[in-house]
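S.K.: Requesting a structural model of the entry that follows:
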Amino acid sequence: MPIAFPTLLCGIILSQHLGILVKDDIPCKRKSTLSLDYRLFEGAHSANIATPSVQQSSATLTRKQMIADLKDVSKALGEKKSKLDRVIQALELEEDAEVMKGEQEDKEDAAAGSSEDEQVEDSDESPTI
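M.R.: Now for the predicted structure:
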């Protein structure tokens, strides 16, 4: 964060002393072009972030092409759904394991607590904490 402090300090000084900054000191604002690296649109992830800029009109699609496109979309969604189902299943298994572990600890605590109660009942002394 070495750049933030001087920027903050200059901002405070300039806001308190308006005469320091003149119109010639203000940098001009230029419109910069947005450049994207071609590698962003390559690979398996590109389908998730880049859509084709020119959509095919539905009038030029034949029924066979439309059916093939819909099957491709259905297959892609099915693969994503199966991945999501596996994640849900893994989380449910972890949750069940934690519940079972908690129940087992509760049983052990209850068993340990009852043995302490039995010891206190047998003795004439009060329990020490």
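
S.K.: can we go C-alpha only for contacts and neighbour counts from here?
M.R.: Will do.

S.K.: Quickly note the distance from Gly113 to Val120.
M.R.: Noted for Gly113: a distance of 11 Å to Val120, by Cα to Cα, to the nearest Å.

S.K.: Same question for Arg86.
M.R.: Counting by Cα to Cα, the gap between Arg86 and Val120 amounts to 51 Å.

S.K.: Kindly report the same for Met66.
M.R.: In this structure, Met66 lies at 80 Å from Val120, with Cα to Cα as the measure.

S.K.: Here is the second sequence; please produce its structure so I can put it next to the first one:
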Amino acid sequence: MVVVIRLSGNERSEFALVIILYMGMWAQHDVLTYAMWKCAITIVQLFMMMIMMMIKIVMMKIKRCLCEDDVHDVDDDDDDDDDDDDDDDDDDDDDDNDDDDNEDDDRDEDDKYHEFGGNDAN
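M.R.: The predicted structure follows:
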């Protein structure tokens, strides 16, 4: 006797159930053996579906990261060129100010020398 129960609506599941029932009848197993086989097949199917979903999610994340990297690289290159020109102008102004700062530092050292009783003649 062969009983086909359509639980998942999948033709492969039906085929597997028929094979399992034939094996069960041939080996004269009871209903519990069939239930264990059905549970095992269902668990394997669910596990395979979970793996496929995880693969899809990882592929979507990789695709999104690759697309974002391409967009950011293009924007960063344009911004860097503009920033470099501005930085060059600022650096010239800073160089002039650095010379003035160095003269102030020299005066401060002279003042410290006088505070500690250094020779003015040297």
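
S.K.: Now compute the TM-score of the two chains, please.
M.R.: Put the two chains on top of each other and the TM-score (TM-score structural alignment, normalised by the length of structure 2) is 0.44; 66 aligned residues with a Cα RMSD of 3.0 Å.

S.K.: before we move on, back to that, can you list residues touching both of Gly113 and Val120 of structure 1?
M.R.: In the contact map built from Cα atoms under 8 Å, 6 or more residues apart in numbering, no residue is linked to both Gly113 of structure 1 and Val120.

S.K.: Give me the helices and strands touching the lengthiest helix in structure 2, please.
M.R.: In structure 2, with assignment by DSSP state H, the single longest helix is helix 31-115. Judged by 3 or more Cα pairs under 8 Å, 6 or more residues apart in numbering; DSSP states H and E, the packing partners of helix 31-115 of structure 2 are helix 11-27.

S.K.: buried set for the helix it packs on?
M.R.: Going by neighbour count (16 or more other Cα atoms under 10 Å), the buried part of helix 11-27 of structure 2 is 13-14, 17-18, 20-21, 24.

S.K.: repeat for stretch 69-81 of structure 2
M.R.: Neighbour-count burial for stretch 69-81 of structure 2 flags no residue at all (criterion: 16+ other Cα under 10 Å).

S.K.: What lies in contact with that stretch?
M.R.: With Cα under 8 Å, 6+ apart as the test, stretch 69-81 of structure 2 has no contacts from any other residue.

S.K.: Determine how far that stretch lies from the middle of the whole chain.
M.R.: Put simply, stretch 69-81 of structure 2 sits 20 Å off its chain's centre (Cα atoms, centre = their mean, to the nearest Å).

S.K.: what's the answer for stretch 21-28 of structure 2, then?
M.R.: Between the mean C-alpha location of stretch 21-28 of structure 2 and the chain-wide mean there is a distance of 50 Å, by Cα atoms, centre = their mean.

S.K.: go on, stretch 88-100 of structure 2?
M.R.: Counting by Cα atoms, centre = their mean, stretch 88-100 of structure 2 comes out at 42 Å from the chain centroid.
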